[in-house]
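>>> sequence? don't have it. structure:
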């Protein structure tokens, strides 16, 4: 049949469409992001030059290829000759798969790292009684040592942690890589110190083929998402409605705009939305507000859109509130709603089932999920926790 219907091979051209990846963003219907072969190659080259994964190592693949990070992980592995191990298909067994594969680095998303954070804390510094007290003292000493020296090994804590959690990510893992969304500073610091590994964060969007900014190896500061990716430029545009200006002191602030070889061709069958997102000069307007610190690193501080007033005239950015609280490992989903005729907000919170049960049972003990979410003591403790988390992350309450 092939001989009878022969077709010449047509090599892909740089501007040919590679994939349409759907992203829901934060509002509205899913949008089809059209990425060309050159978009993907630019992103992969950026990832390649910014990482230090040795050839011949192993990496685990569990994110779907409908997710830009899943594509970048596999593309990067192929580029450096890295073995790819595919997980069993059961998210609940992911850590078991990691222990079998023994990867050198573990790229993942905030949800997985939050689960890891809760489970390690529960077994160590949040444990009851004398064991918990010993773990807290050992962790604090290692944290102090790390901040003074930058060293990730500390015998007292490392022995205790190995006894309590074993080699939870295998014996070879040297780095954790978080993409998709910024992770809480507390989670980054704890996992880095508790596991004794390098922790790297990045920032990007599907519209920029996953690129944007990335923390450099050796940077120990956790409050930012790094310097611009090597394949693009970043600029900040004034947002007068939120009082953010690129002339602000000491740090310029504004909407994050990206421009470079990894920026999408546009949205599939949506020219209007494409023109709203990419301006005439080729800058992709992300909708995120950032600031550039004195080291040239980017920090995400707000969102541009979806602003409303409450009855007393207070401006509310629900996405900002949601972003703060979703970084608490106990929270799986959150929705913030407000009405300009009312003086307060309404919020619907869906706990992360596994993390919530582990945390709540330390308070009341021995109850199932359905009972715990209705328990007044647990609910009040969760509200206290979220209030503290909000204030620590700049919310006024």
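Okay, I see it. This structure is a prediction, so every number in the text was calculated from the model and none was measured.
>>> all contacts plus neighbour counts: C-alpha atoms, from now on.
Fine.
>>> how about the strands in the stretch 1-150 of the chain?
Along the stretch 1-150 of the chain, the stretches classed as strands by DSSP state E, counting those that start in this stretch are 17-23, 31-36, 58-61, 83-86, 105-108.
>>> Second structure follows, compare the two:
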């Protein structure tokens, strides 16, 4: 059937793919399955409930929730009657919540649980347009989303004609959703995406990866993020069974339980899984330990074109039998491929997972392009090059501007920013070309390579440009480095703030009999300082003279969205980090306590 609106995906499932486990969630230790019939019934009842409550086409509803089948029920229900879905991260600060709920003109808010309800209800109460706040989980004396579905069920006959009329009036160019970009600075901007935007992106990627209704997908990236949301629709178009992970800490366990065929991820999740695997390897002794780490080194030299000499192939066969087969079991033993996006993926990890028999491929996109712009894949020859984000999609145009910026044009490009003409005009030209803000090049004529963010590049005092992301991604290959931020704008040399991988560092410290009371004492220990200097020196060999990290400082805490150093999509929030570690930055460049740095970002610029 023809699919022009997202809710046509649901109708396609109803007509052609009746399944008992189209959406699945784990609750109280058991996987709870929802059939295609359950999905259709709940979505339609929610849609009728909205009509009964007086919602009109173009009204807005916000959700703040974990991944769950109910998210899909309300998402499809809204789409059926033209109500615009505003999905919001559960990890945002109160200021961002106030801004989004007010700016989006949301009239209803749905949240996952009681703690979120208690946090957001006082904020919602002060926003005039918000009528009601509901929870997905059931609690006594707290409004629940099923109140809407019950009202819809009871009002079906009364609103049947209105439902049919509104659904029929919705076109592919109607607004489907407003997704607020988390950003690294300033308040979030609302990206307006239509049905056509999302569905054209699905069309651009659907033939790149082998999936069908026999496949099981594990979903754990937030559905409020455009990347997971688009692939969530893609999996539904392919009639895959979608299992929602309990939380980020249970990914490996859930993957093994369901024997997942594929999943979408961000590099940080892969890095953490890899770190845990390496930690297990560190516990081995003797011959087993030697074989484990030799297998890692072997895997990092893997060539995806298969052009290996006989001796390498023999050693790889042995490594797969002795080591990598155990990795496959960790992932459930049925994994076809993994797609990584959202940030730069370390090339060595991609090679290593390919060597282990689990293709790990990188793609690239942004919220404003619904999101995928380019992606590595194996569906045709010469479509994968590790170290790049792959060929661009066939249904969009991509070019490199004179200053190196990547520009995109096509059906997946957003309508604009909601109620923000100024920012829209800054990035979206009248002829349809979107300025991504990313700097890139084409390798071998067709593989897009991202080199940095346009606004994050800086000059040293000698006038040399430095692209911090490339350097940061290189140094994060170290087992000991969790996150780092390269600094040095208008300074004589580049330096870095480093947040160590404390889980790995604690093991190393204990093995070397280093006594410490806390992380503050640990990072100042001379042996730890010497260890990190050795790591930095090693990676500096791969960098140009002006790019090399001349000085660094270790911080004593991990960085994350909850503490503000990372955005919800795990990107560095550079201004926050500048402000938080002002004293360390002054110390690096020998500034007096009352001095500012020479760069354009002031230490106290919040």
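Okay, I see it. On a predicted model such as this, the values are computed, not experimentally measured, just so you know.
>>> Including distance to residue 270 of the first structure and mean neighbour count, could the strands of the stretch 1-150 of the first structure go into a markdown table?
Formatted as a markdown table, the strands of the stretch 1-150 of the first structure follow (distance: least, Cα to Cα, whole Å; neighbours: other Cα atoms under 10 Å):
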| stretch | distance to residue 270 of the first structure | mean neighbour count |
| --- | --- | --- |
| strand 17-23 | 13 | 17 |
| strand 31-36 | 8 | 23 |
| strand 58-61 | 32 | 23 |
| strand 83-86 | 35 | 16 |
| strand 105-108 | 31 | 21 |
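>>> Just put the ones you listed in JSON lines and tack on distance to residue 269 of the first structure.
Shown next, in JSON lines, are the strands of the stretch 1-150 of the first structure (distance: least, Cα to Cα, whole Å):
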{"stretch": "strand 17-23", "distance to residue 269 of the first structure": "11"}
{"stretch": "strand 31-36", "distance to residue 269 of the first structure": "8"}
{"stretch": "strand 58-61", "distance to residue 269 of the first structure": "31"}
{"stretch": "strand 83-86", "distance to residue 269 of the first structure": "34"}
{"stretch": "strand 105-108", "distance to residue 269 of the first structure": "31"}
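>>> give me the element residue 46 of the second structure is part of.
Residue 46 of the second structure is located in helix 36-52, with elements delineated by DSSP states H and E.
>>> Run the chain-centre distance for that helix.
Mean-position distance between helix 36-52 of the second structure and its chain equals 29 Å (Cα atoms, centre = their mean, to the nearest Å).
>>> Residue range in the first structure corresponding to the helix or strand just after it, please.
Following helix 36-52 of the second structure in sequence order, the next helix or strand is strand 60-64 (DSSP H and E). Mapped onto the first structure using TM-score structural alignment, strand 60-64 of the second structure spans no residues at all.
>>> what's the angle between strand 60-64 of the second structure and strand 175-181?
Per axes from the mean of the first three to the mean of the last three Cα atoms, to 10 degrees, the angle that strand 60-64 of the second structure makes with strand 175-181 is 40 degrees.
>>> what's the first-to-last distance across stretch 188-206 of the first structure?
Using Cα to Cα, to the nearest Å, one end of stretch 188-206 of the first structure lies 23 Å from the other.
>>> Show me which residues of that stretch are buried.
Buried residues in stretch 188-206 of the first structure, counted by 16 or more other Cα atoms under 10 Å: 188, 190-206.
>>> next one: stretch 578-585 of the second structure
Buried residues in stretch 578-585 of the second structure, counting neighbours by 16+ other Cα under 10 Å, are found at 578-582, 584-585.
>>> That one corresponds to what range in the first structure?
Across the first structure, nothing matches stretch 578-585 of the second structure (TM-score structural alignment).
>>> in what helix or strand does residue 164 of the first structure lie?
helix 155-165.
>>> next SSE after that helix?
strand 175-178.
>>> how close does that next one sit to the second structure?
Compared with the second structure after fitting, strand 175-178 of the first structure has a mean deviation of 1.3 Å; criterion: mean Cα distance after the TM-score superposition for the first structure.
>>> Which stretch of the second structure lines up against that strand?
Using TM-score structural alignment, strand 175-178 of the first structure corresponds to residues 337-340 of the second structure.
>>> just to revisit the earlier point, please narrow the buried residues of stretch 578-585 of the second structure to those residing in helices.
Mapping these onto helices (DSSP state H) picks out 578-580, 582, 584-585.
>>> what residues are up against the residue minimising distance to the centre of the first structure?
Residue closest to the average C-alpha location in the first structure (Cα atoms, centre = their mean): residue 181, at 2.9 Å. With contacts defined as Cα atoms under 8 Å, 6 or more residues apart in numbering, residue 181 of the first structure is in contact with 109-110, 202-204.
>>> one step back: go through the helix holding residue 164 of the first structure and flag the buried ones.
Residues of helix 155-165 of the first structure classed as buried: 157-158, 160-161, 165 (neighbour count, 16+ other Cα under 10 Å).
>>> Tell me how many other residues crowd the aligned partner of residue 271 of the first structure in the second structure.
Using TM-score structural alignment, the partner of residue 271 of the first structure in the second structure is residue 421. Neighbour count of residue 421 of the second structure, defined by other Cα atoms under 10 Å: 10.
>>> do residue 16 of the second structure as well
Neighbours of residue 16 of the second structure under the rule other Cα under 10 Å: 11.
>>> got a list of what it touches?
Listed by Cα under 8 Å, 6+ apart, residue 16 of the second structure has no contact partners.
>>> and it, how far is that from residue 167 of the second structure?
Computed with Cα to Cα, the distance linking residue 16 of the second structure and residue 167 of the second structure is 20 Å.
>>> Of the strands of the stretch 1-150 of the first structure, which is nearest residue 376 of the first structure?
Of all those, it is strand 105-108 that lies closest to residue 376 of the first structure, at 34.4 Å by Cα to Cα.
>>> Just to check, residue 88 of the first structure is in contact with residue 94?
Yes - the pair residue 88 of the first structure / residue 94 is scored as a contact, 7.5 Å apart, by Cα atoms under 8 Å.
>>> which of those two has more neighbours?
residue 94 (18 against 12).
>>> got the contact list for the counterpart of that one in the second structure?
In the second structure, the residue paired with residue 94 of the first structure is residue 251, using TM-score structural alignment. Going by Cα under 8 Å, 6+ apart, residue 251 of the second structure touches 220, 245.
>>> What of residue 301 of the second structure?
Neighbour list for residue 301 of the second structure: 348, 351-352 [criterion: Cα under 8 Å, 6+ apart].
>>> Now do the contacts for residue 235 of the second structure.
For residue 235 of the second structure, the contacting residues are 217, 241-242, by Cα under 8 Å, 6+ apart.
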